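> What shape does this take:
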Amino acid sequence: MPPSQPDCEWIEECVEICTARTFFVEDRGVRATFRNPSGKQIRKIHYDGCYCKVREARQSDFIVSLLVKIDVIVELKGSDRNLTGESGAYEQVESTLAMWEEDENRSPRIAALIIYGKIESKKKLPGRIPSAFAQKLALEARFLMTHRRLLLIHENGEKQFNFNDFLRSRDAR
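Predicted structure coming up:
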């Protein structure tokens, strides 16, 4: 199978190493884009349905790593309706975190990122955006308090990420 993008190569089943200055993970039109200005080796694990062999578990789509520094669990969702609930993005990130913390291939620090495709709710009125924003802030705060780890939630295409966004320091240099 060819790599998922230029400047990436498969190093084992479900795991790519990328050196591109900008790289991405994508699923059904929803994409998280990361900047890698130094061209460092970035590990991209295709987690759900590939690396994670537990069939009954709902897991996050990818784990993107700045090797030996930080892993970012990435869940991509089609809309904001799927942020919470039995098979929602938040629950998938929590489940993946629990399993990944036990994996010998993990980095010392772990953070999470949820990207959703569009705002889609019963109320498509001007007041909907602040409601989605409030839910986003509440989930980020709950994750930090519960797991003592950073979770960022953004709409598709809203931002390109650096590993420093998750480290909250200059450790990624």
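> can we go C-alpha only for contacts and neighbour counts from here?
Noted.
> Quick check: which element contains the one residue sitting closest to the centre of the chain?
The centre of the chain sits closest to Val74, judged by Cα atoms, centre = their mean, with a distance of 1.4 Å. According to DSSP states H and E, Val74 maps onto strand 70-77.
> Before we compare anything, build this one as well:
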Amino acid sequence: MNKKCVEKLSHSKITVEENGMKVTFLNPNRYEVEKIHIDGCLEKTGSGQGRCDYLLKDHNAKEYFIELKGSNVSKALEQIEASIKRWSDKDKKPKKEALVIASRYPRNDTKINNLKKQFRAKYATEVSIKTRQMEKKL
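As a prediction, this is how the structure comes out:
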């Protein structure tokens, strides 16, 4: 793995942001986490198809797959799914969570609700979708 794409951090707040979309991880115990920049760093080819923006691994080896998106939440979930298949630690089988921060999205979209159920069943992964920003406690 390219070391320039991986940061080990132990700040009380760890932020991932692009284009006005932001996730802040609250880390009051200052555990060491790995923030991995996938799209544009680990994987530079193509136009961002098939990979999420970031992966954050916490002190319990839980994996947070993060996509900072405009309004195409279905596409964001496709990118996260491809990233889980490629970057999740298959040996340890960690808990996973998919985080999508979008500029906007329809809250009662049947397709998105079905995709959330599919993630739970297929990858044991919870999906959280928020508009513009999100906070998660580690």
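> what's the strand holding Val74 of structure 1 aligned against in structure 2?
Mapped onto structure 2 using TM-score structural alignment, strand 70-77 of structure 1 covers residues 62-69.
> Pull out the buried positions in the matching stretch.
For stretch 62-69 of structure 2, burial by neighbour count (16 or more other Cα atoms under 10 Å) applies to Lys62, Glu63, Tyr64, Phe65, Ile66, Glu67, Leu68, Lys69.
> again, but for stretch 13-33 of structure 1
Quick answer for stretch 13-33 of structure 1 (16+ other Cα under 10 Å): 14-20, 22-26, 30-33.
> hmm, who's touching that stretch?
3, 5-11, 34-47, 50-51, 62, 76-78, 115-117, 156-157, 159-161 (Cα atoms under 8 Å, 6 or more residues apart in numbering).
> Can you say which of those are buried?
Going by neighbour count (16+ other Cα under 10 Å), the contacts of stretch 13-33 of structure 1 have 7-10, 34, 36, 40-47, 51, 62, 76-78, 115-117, 156, 161 buried.
> So which of those residues sit within helices?
Cross-referencing those against helices under DSSP state H gives no overlap.
> if you look at the residues you listed, which of them are in strands?
8-10, 34, 42-46, 62, 76-77, 115-116, 161 (DSSP state E).
> and of those residues, the nearest to Thr84 of structure 1?
Lys77 (10.7 Å; Cα to Cα).
> And the nearest residue to the closest one once chain neighbours are set aside, how far from Ile42 of structure 1?
Nearest residue to Lys77 of structure 1 in three dimensions, chain neighbours excluded: Tyr116, at 4.5 Å (Cα to Cα, 6 or more residues apart in numbering). For Tyr116 of structure 1, the distance to Ile42 of structure 1 equals 23 Å [Cα to Cα, to the nearest Å].
> in structure 1, which helix has the most residues?
Assigned via DSSP H, structure 1 shows its longest helix as helix 128-147.
> what sits up against it?
Asp80, Tyr90, Ile119, Arg149, Leu150, Leu151, Leu152, Ile153.
> Please point out which parts of it sit buried.
Buried-residue list, helix 128-147 of structure 1, by 16+ other Cα under 10 Å: Ala132, Gln135, Lys136, Leu139, Glu140, Ala141, Phe143.
> just to revisit the earlier point, pipe the buried residues of stretch 62-69 of structure 2 into CSV and attach distance to Ile84 of structure 2 per row.
What follows is these, written out as CSV (distance: Cα to Cα, whole Å):
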residue, distance to Ile84 of structure 2
Lys62, 12
Glu63, 9
Tyr64, 10
Phe65, 7
Ile66, 11
Glu67, 12
Leu68, 16
Lys69, 17
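> ok, Val100 of structure 2 - contacts?
Val100 of structure 2 touches Ile66, Glu67, Leu68, Lys69, Val73, Ala76, Leu77, Val127, Ser128, Ile129, Lys130, counting by Cα under 8 Å, 6+ apart.
> Look at the counterpart of the last one in structure 1 and say how many residues are nearby.
Same thing as Lys130 of structure 2. When structure 1 is aligned by TM-score structural alignment, Lys130 of structure 2 is paired with His154. His154 of structure 1 has 17 neighbours, counted by other Cα atoms under 10 Å.
> Which helix or strand contains His154 of structure 1?
Per DSSP H and E: strand 151-155 holds His154 of structure 1.
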